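Quick one, what's the 3D model for this:
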Amino acid sequence: MAQYDTVRAGVGTRAAIDEGLRAHMNKVYGLMSVGLLITALASWAIAGLAVTTDPTGATAAISEGKYLTGLGQAIYMSPLKWVVMFAPLAMVFAFGAAINRLSASGAQLFFYAFAALMGLSISSIFLVFTGVSIVQTFLITAIAFAGLSLYGYTTKRDLSALGAFLIMGLIGLIVASIVNIFIGSSMLHFAISVIGVLIFAGLTAYDTQKIKTDYIAHAQAMDSEWLAKSAIMGALNLYLDFINLFMFLLQFLGNRE
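Here you go, the predicted model:
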């Protein structure tokens, strides 16, 4: 149920607010689901183009009977890999800076383009982990995400203080991850994975509650353009929570090739 104490009197009936909130959340989850589908398809397709079982013309062997194509060599072994790795992060910052200038349709297209780029960035998981373990980890992530998001939507507890703490932790996690790219510490990698799971589990609940409270706070205006952009930003935040939770869980649950 909506937190009606945050809405001024006269905005509308409870039923109207609840109906609008449900429609808004459905749109958020719908956009997020489309983004995840685009990422999955892009990642699978790119990995398929990057690996071959035919040694003719292959550039490098990655395992018995599997070789990198020219595309795979460029994406995973050339300096281009750094662009592929950091491009999604740069695109997120660019999206946040440009959202106010974009139309709702433009923002949605930007989100889908970002989802495709993310698929390129994480496509290497198909080279490292078995397909079965990737699917299993995805399903576990989906179940955990659903529970955490449901908690964020239904809890009466204000998670804003927790959110500030988690965002600071996220900044530290990004810095530590970049540092570990160059030093390659297995202990630091393990610590990053554990902390990453905890941070994005908390952010899933926090972001869900924030999407809900932001809608209620702006329910009086009911600006259709704002609602559309808000749904896209909410979808992006939950998408990032899901992807990162999945990637960190894969470090523990994934079976390597």
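
Please make it C-alpha for all contacts and neighbour counts, starting now.
Noted.

for this structure, which helix is longest?
Secondary structure of the chain read by DSSP state H shows that its longest helix is helix 14-50.

Show me what it is packed against.
On a contact count with 3 or more Cα pairs under 8 Å, 6 or more residues apart in numbering; DSSP states H and E, helix 14-50 meets helix 70-76, helix 104-122, helix 125-128, helix 186-217, helix 224-253.

quick check: angle from that helix to helix 186-217?
Between helix 14-50 and helix 186-217, the angle comes out at 150 degrees (axes from the mean of the first three to the mean of the last three Cα atoms, to 10 degrees).

after helix 14-50 comes which helix or strand?
The helix or strand immediately downstream of helix 14-50 is strand 51-52, counting by DSSP states H and E.

Touching that next one from outside, list them.
58, 66, 67, 68, 69, 72 (Cα atoms under 8 Å, 6 or more residues apart in numbering).

To compare against the first, here's the next sequence to fold:
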Amino acid sequence: MEYSQKNQNISDLSVNFGNKFLSKVYGWMILALFLTSLASYAILSTPSLQAFFLGNMLLVWVLMFVELGLVIVLTRKVESMETSTAALVFLVYSILTGITITPLLYYYSEATVFMAFGVSAGMFAGMSAIGYFIKRDLSGMGRFLMMALIGLIIAMVVNIFISIWWPQTAWGFSFALSCLAVLIFAGLTAYDTQKIKKIGESIEHDPSRHQNIAIICALTLYLDFINLFLNMLRIMGRNN
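Have a look, this model is predicted:
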């Protein structure tokens, strides 16, 4: 009886710690989304910044490669980094994302952007809740979705060439790919949430370590949301 009670107490402590860890993850993610939104808003609402970035697409492409480099560094070195360094890299990445997605946002109406953001936020929250509360192991679904994501990336590359020779066909293909991407990233949101919840429940009680892991987990959910939003924007703004 005492042994059973002891195991129950350990399980409760693990769940409580996991919930606190997940709160940290969402906190970092929300902060990153705020900085991304702020960067985009600053450019779109300031004529001089708008002219500078929208008129210098080469710089935007360079910043995209910088973003890729930051993600690689963060994913490979996060556990050996100081927490302040990991946080700085993540937040700089979120600001750069705000800059690099601005040329895309520029072509859509303000109402479309806000509507796409709201729908994406609602879908993200719903799928994240499913991932948190569902008892079924989503690992199998996660592997399938990752393979689907690889296929989606290949299809997007193919669509670049299609757009050169058959632009009318490419439009319909792009729309279909955006719909598929929304489904994939919605599913990944549920899978990643469940995975992060399990990480939080099993992680060592070492504040210096779980802070860094919370940041890389926040990056995972952040990327799910950004990709969900951008593809939802393409779907809802297809007539812009």
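
And the TM-score between them?
Aligned and superposed, the two chains score 0.86 in TM-score terms (TM-score structural alignment, normalised by the length of the second structure); 229 aligned residues with a Cα RMSD of 2.3 Å.

hmm, back to that, who wins on neighbours among the contacts of strand 51-52 of the first structure?
For those, neighbours were counted using other Cα atoms under 10 Å, and residue 68 has the most, 27 neighbours in all.

what's the nearest residue to it if we skip its chain neighbours?
Spatial nearest neighbour of residue 68 of the first structure, chain neighbours left out: residue 51 (4.7 Å); criterion: Cα to Cα, 6 or more residues apart in numbering.

Return the distance of that neighbour relative to residue 84 of the first structure.
Distance of residue 51 of the first structure to residue 84 of the first structure, computed by Cα to Cα, to the nearest Å: 17 Å.

Please apply the same query to residue 163 of the first structure.
Counting by Cα to Cα - residue 163 of the first structure and residue 84 of the first structure are separated by 29 Å.

Looks like residue 181 of the second structure contacts residue 230 (just checking).
No - Residue 181 of the second structure sits out of contact with residue 230 when judged by Cα atoms under 8 Å, with a separation of 9.6 Å.

one step back: let me know which of the helices and strands packed on helix 14-50 of the first structure is the nearest to residue 137 of the first structure.
helix 224-253 (6.1 Å; Cα to Cα).

ok, average deviation of the closest one from the second structure?
Comparison of helix 224-253 of the first structure with the second structure after fitting gives an average deviation of 1.0 Å (mean Cα distance after the TM-score superposition for the first structure).

what's the matching range in the second structure for that helix?
Helix 224-253 of the first structure lines up with residues 207-236 of the second structure when matched by TM-score structural alignment.

and the counterpart of residue 191 of the first structure in the second structure, what is it in contact with?
Under the alignment (TM-score structural alignment), residue 191 of the first structure pairs with residue 176 in the second structure. Counting by Cα under 8 Å, 6+ apart, residue 176 of the second structure touches no other residue.

does residue 202 of the first structure really touch residue 164, like I thought?
No - taking contacts as Cα under 8 Å, residue 202 of the first structure lies outside contact range of residue 164: 10.9 Å.

Can you pick out the residue with more neighbours from those two?
The neighbour comparison of residue 202 of the first structure against residue 164 (other Cα under 10 Å) goes to residue 202, with 21 against 13.

what do we get in the second structure for the more buried one?
Counting by TM-score structural alignment, residue 202 of the first structure lines up with residue 187 in the second structure.

Contacts only, for that match.
Contacts of residue 187 of the second structure (Cα under 8 Å, 6+ apart): 127, 141, 142, 145.

With that, I have no additional questions.
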